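> Predicted model follows, preceded by the sequence.
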Amino acid sequence: MYLKDLQAIGRPATTQQSYGMHVLRWFRFLWAIDVPWEQVTRVEVRDFSRWIQITDKPGGRPVTAAPNPVTSKPGPGHKYAPRTRGHSETVLRSFYDFHRDTGSGPMVNPCPQVRQGARIHAHHSPMNLVGNECTELYRPRSVRQVPRSIPDEEFNEPFAQLGSHRDRALVAI
C-alpha cells in the first residue's frame, strides 16, 4: 500500500525503488529479531540504527575503496554511509506516518523525533542564519563534503565539442 501511494503521488520509479529497498532492509531486520512491523517500538528503531552503523553491506558485488581517478570521489566502502542511514530513517518515518494516517499500522510512529512538538530554534535571533537541522533522533549527523573538481584537461575536451557559444556559456556557469 505504501509503495502504491508513492506511485499515486507521482514519485519517480527510482524513488519508489529506493524506498522499497529501505523498507525491505527494515523488514529483514524485524524478521531477524522476530518482531511484527505493527508492534515496533522505539527500542527496535534504536537497535536498527545501531545495527546499520556496524554491519557490513551484503555481498553480491565487489566493494572497492579506490577513489575515482578523475573526480577523486571515494569508492563505496564496506559499511553503510551516513547518508544511506539518514535516508533509511526518513523512509521509516514516512512509512509509519503513512500507516498511522491510513489506520493500517500503529497509532504512534515508532521513529522518535527530537523534542516532539517543540519549536526548534525557538529563541534564535532572526538575524542569524539557521542550519538545516534534522529532527529525527537516530539520524546521523551529515558530514560536510569537500567539493570535488575535474582536472582542466578532462573538462576542456567536452567543452570544446559544444556546438554554440550559448551551450558553452551554460556549461561555464
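Nice, I can see it.
> C-alpha from now on. contacts and neighbour counts both.
Will do.
> Pull the contacting residues for residue 65.
By C-alpha atoms under 8 Å, 6 or more residues apart in numbering, the residues touching residue 65 are 74-77.
> Among the residues you listed, name the buried ones.
Not one of the contacts of residue 65 meets the buried threshold, by 16 or more other C-alpha atoms under 10 Å.
> Format those residues as JSON lines; extra columns: distance to residue 144 and secondary structure.
Listed next are the contacts of residue 65 as JSON lines, based on distance: C-alpha to C-alpha, whole Å; DSSP: H, G, I helix; E, B strand; the rest coil:
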{"residue": "74", "distance to residue 144": "14", "secondary structure": "coil"}
{"residue": "75", "distance to residue 144": "17", "secondary structure": "coil"}
{"residue": "76", "distance to residue 144": "17", "secondary structure": "coil"}
{"residue": "77", "distance to residue 144": "18", "secondary structure": "coil"}
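> Make CSV from these and add distance to residue 35 to it.
What follows is these, written out as CSV (distance: C-alpha to C-alpha, whole Å):
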residue, distance to residue 35
74, 37
75, 35
76, 31
77, 30
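> Closest one of those to residue 159?
Distance to residue 159, by C-alpha to C-alpha, is smallest for residue 74 among these, at 25.0 Å.
> what about the spatially closest residue to the closest one that is not a sequence neighbour, is that helix, strand or coil?
In space, and not counting its chain neighbours, residue 74 is closest to residue 67: 4.0 Å by C-alpha to C-alpha, 6 or more residues apart in numbering. Following DSSP: H, G, I helix; E, B strand; the rest coil, residue 67 is assigned to coil.
> ok, second structure coming up, stack it against the first:
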Amino acid sequence: MTGNVGRVLKANTGLPYRLIFPEAEHVVVSSFLRDLAASDCSPATLRSYAYDMLRWFRFLHGRFVPWERAERLDVRALVEHMRASPTANTLRKGSDQVTAVNTVTRKRGLGTTFSANSINHQLTVLSSFYDFALEMNLGPLVNPVPRQRGVGTRAYAHHNPMEQFRPPRRGTYRQRVPKPAWRGIPDSAMAAIFNGLTNHRDRALLSFWLSSGARAEELLGLRHGDYDFGEHTLVVTSKGTRNRDLVPASPDAFVWLALYMREGQPASPGDRVWWTLHQKNRRPLGYPAARQMFARAQKELGSNWTLHDLRHTAAERMIADPAFTLVDVQTVLRHVNVTTTTIYTQPRMEDVLQKVLEHYARPPREAPGIEPEYDDAALRELLGLGE
C-alpha cells in the first residue's frame, strides 16, 4: 500500500474537503462528496468519507488496479490489510504502549490494527461510493462490495408477523463489533484529577462536562451568548441533529466560568469561550488540545480516561440519583431513544466486586434456637418436633 500518494485538502469555500489523487482533484469523489453535502451531511462526515476514499485509492494504487475495475477480491484484500496492518497511532507511539491495559482504569489502548468499526465504516463508504458511481454512469460496471446476505431492498419486507424477528446476518467481510462496556470515572479518581488542575479554564471545562453531560466538542464550540448565569443553562449544538439545545449545568461550573472570564479572555458576543493559555499565540481551544489537557491532568494518577468518559460519568451520577427518572436523563443527554440511555443503568464492576466481597465476609446467620426459659421437651412436643 502506497502511503504517500494523494491527500485530503481542506477548503475554506465550497466543498469543505476534497480528495487530491494522485496530484489533481478527483472529480468523481468530489461529485460524490458534493452529493453527500447536498443531503445535509456534516463536514465531519465528508472528512471521514474523504479519508476512507483516500485509503482505498492508495491501496488500489499499490496493486496497480484502476478504481473503476476494482473487484470483490480487492475489497477482501483491503479488509485483510486493515486487520493486519498497524495504524498511524501505533507507528507513532509503539505497539507496547498502545495495547497495554491501564492498571488504574483497566482499559485497553486503541489497539495496533484497525478496529471492527473502522473496517465496517470503510466498507459502508465504498459501497455508497460505487452505488453512486453506478447510478451516475461514471465508470464502474459493478459494485465490488458484497451485499448483505439474505437482505433484499428492505429489511423484513416479507416478515411473517406470527414469528419473532431475527437479527440479520452480518454482511460479507463485515466485522463482529464487540459490545462496549461504558465506564464512568470513580468519584475518588475524579477528585484527584480535579485537584491537579492548575487554571480556572480547565476547572470550568471539567465542571461543565461532569454536570451537563455535554459531549466534548459540543462544549468546546460554546460561544458568548450561549450561556445563562441566572438559569444555569448552556445552549449547545448537538451532534448529529445539529439542533441548538438547552442543557443544564451545575452552579459550581458557572462560578469557575466567571473566574476564567475575569482573566481577560475575549468576551465579545459570538466569540468562542474557550481559548488556549498562550497570550502571544492565543487561539480557540480545539479538541486535540483539550484531550492533551485531560491526559496531563491524569499523568500523576496514571489513568487513561478520555473526555467522553466524563459524559458517561455524568450519566451514571444522574442515574444513581433517585430524583432522576430514566426519561429525565435521556432528555439531558439528548438521546433519541431511551434504550440508548439504559446502558448507564449497568452497575460498575467495582461496585459489584465490593458487594460480593461484603457478602462472603458477612458471618453466617445462626439458626434460631429455643430460649432457655422454655421447657425444651414440652416445647418440642407442642411443635411436633419429636425426639
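Perfect, I can see it now. Note that the structure is a prediction, hence the values are computed from the model and not measured.
> which one of the contacts of residue 65 of structure 1 is nearest residue 143 of structure 1?
residue 74 (14.1 Å).
> what residue of structure 2 matches up with the closest one?
Using TM-score structural alignment, the partner of residue 74 of structure 1 in structure 2 is residue 108.
> Look up how far residue 101 of structure 2 lies from its match.
4 Å (C-alpha to C-alpha, to the nearest Å).
> So residue 81 of structure 1 versus residue 133 of structure 1, what's the distance?
Residue 81 of structure 1 is 19 Å from residue 133 of structure 1, by C-alpha to C-alpha.
> The spatially most central residue of structure 1 in helix, strand or coil?
Central residue of structure 1 (C-alpha atoms, centre = their mean): residue 87, 2.1 Å from the mean position. What three-state DSSP gives for residue 87 of structure 1 is helix.
> What's the match for it in structure 2?
By TM-score structural alignment, residue 87 of structure 1 lines up with residue 121.
> Where do the helices of structure 1 begin and end?
Along structure 1, counting by DSSP state H, helices occupy 2-8, 13-33, 42-54, 82-102, 152-160, 165-172.
> just to revisit the earlier point, residues contacting the residue nearest to residue 74 of structure 1?
Neighbours of residue 67 of structure 1 in contact, by C-alpha under 8 Å, 6+ apart: 73-75.
> follow-up on the earlier one: in structure 2, which of the contacts of residue 65 of structure 1 still touch?
Counting by both residues aligned by TM-score structural alignment, their matches' C-alpha atoms under 8 Å, the contacts of residue 65 of structure 1 that remain in contact in structure 2 are 74-77.
> what comes into contact with stretch 74-84 of structure 1?
Residues outside stretch 74-84 of structure 1 that contact it (C-alpha under 8 Å, 6+ apart) are 52-57, 63-68, 140-143.
> from the residues you listed, which would you call buried?
Buried, going by 16+ other C-alpha under 10 Å: 52, 140, out of the contacts of stretch 74-84 of structure 1.
> Pick out whichever of the contacts of stretch 74-84 of structure 1 sits closest to residue 39 of structure 1.
residue 52 (20.2 Å).
> Just tell me what that closest one corresponds to in structure 2.
In structure 2, residue 52 of structure 1 lands on residue 82 (TM-score structural alignment).
> ok, for that match, nearest residue in space, not its chain neighbours?
With C-alpha to C-alpha, 6+ apart, the residue lying closest to residue 82 of structure 2 is residue 114, at 5.7 Å.
> Kindly tell me how buried the nearest residue to residue 37 of structure 1 once chain neighbours are set aside is, as a neighbour count.
Leaving aside its sequence neighbours, residue 37 of structure 1 sits nearest to residue 30 (C-alpha to C-alpha, 6+ apart; 6.9 Å). Number of residues near residue 30 of structure 1 (other C-alpha atoms under 10 Å) recorded here: 17.
> Could you do residue 110 of structure 1 as well?
Neighbours of residue 110 of structure 1 under the rule other C-alpha under 10 Å: 20.
> before we move on, what about residue 311 of structure 2?
Count around residue 311 of structure 2 with other C-alpha under 10 Å applied: 24.
> swap in residue 173 of structure 2?
What residue 173 of structure 2 shows, counting by other C-alpha under 10 Å, is a neighbour count of 18.
> Over to residue 167 of structure 1?
Neighbour tally, residue 167 of structure 1, other C-alpha under 10 Å: 12.
> Look up how far residue 134 of structure 1 lies from it.
38 Å.
> Residues contacting stretch 134-150 of structure 1, please?
46, 49, 70-73, 82-83, 85-86, 89-90, 111-114.
> if you set the cut-off to 6 Å instead, what comes out?
With contacts defined as C-alpha atoms under 6 Å, 6 or more residues apart in numbering, stretch 134-150 of structure 1 is touched by 71, 82, 86, 112-114.
> and what of stretch 22-32 of structure 1?
residue 88.
> Could you tell me where that stretch falls in structure 2?
The aligned range for stretch 22-32 of structure 1 in structure 2 is 52-62, by TM-score structural alignment.
> quick one: the matching stretch to structure 1 mean distance?
Superposed on structure 1, stretch 52-62 of structure 2 shows a mean distance to its aligned partners of 0.5 Å (mean C-alpha distance after the TM-score superposition for structure 1).
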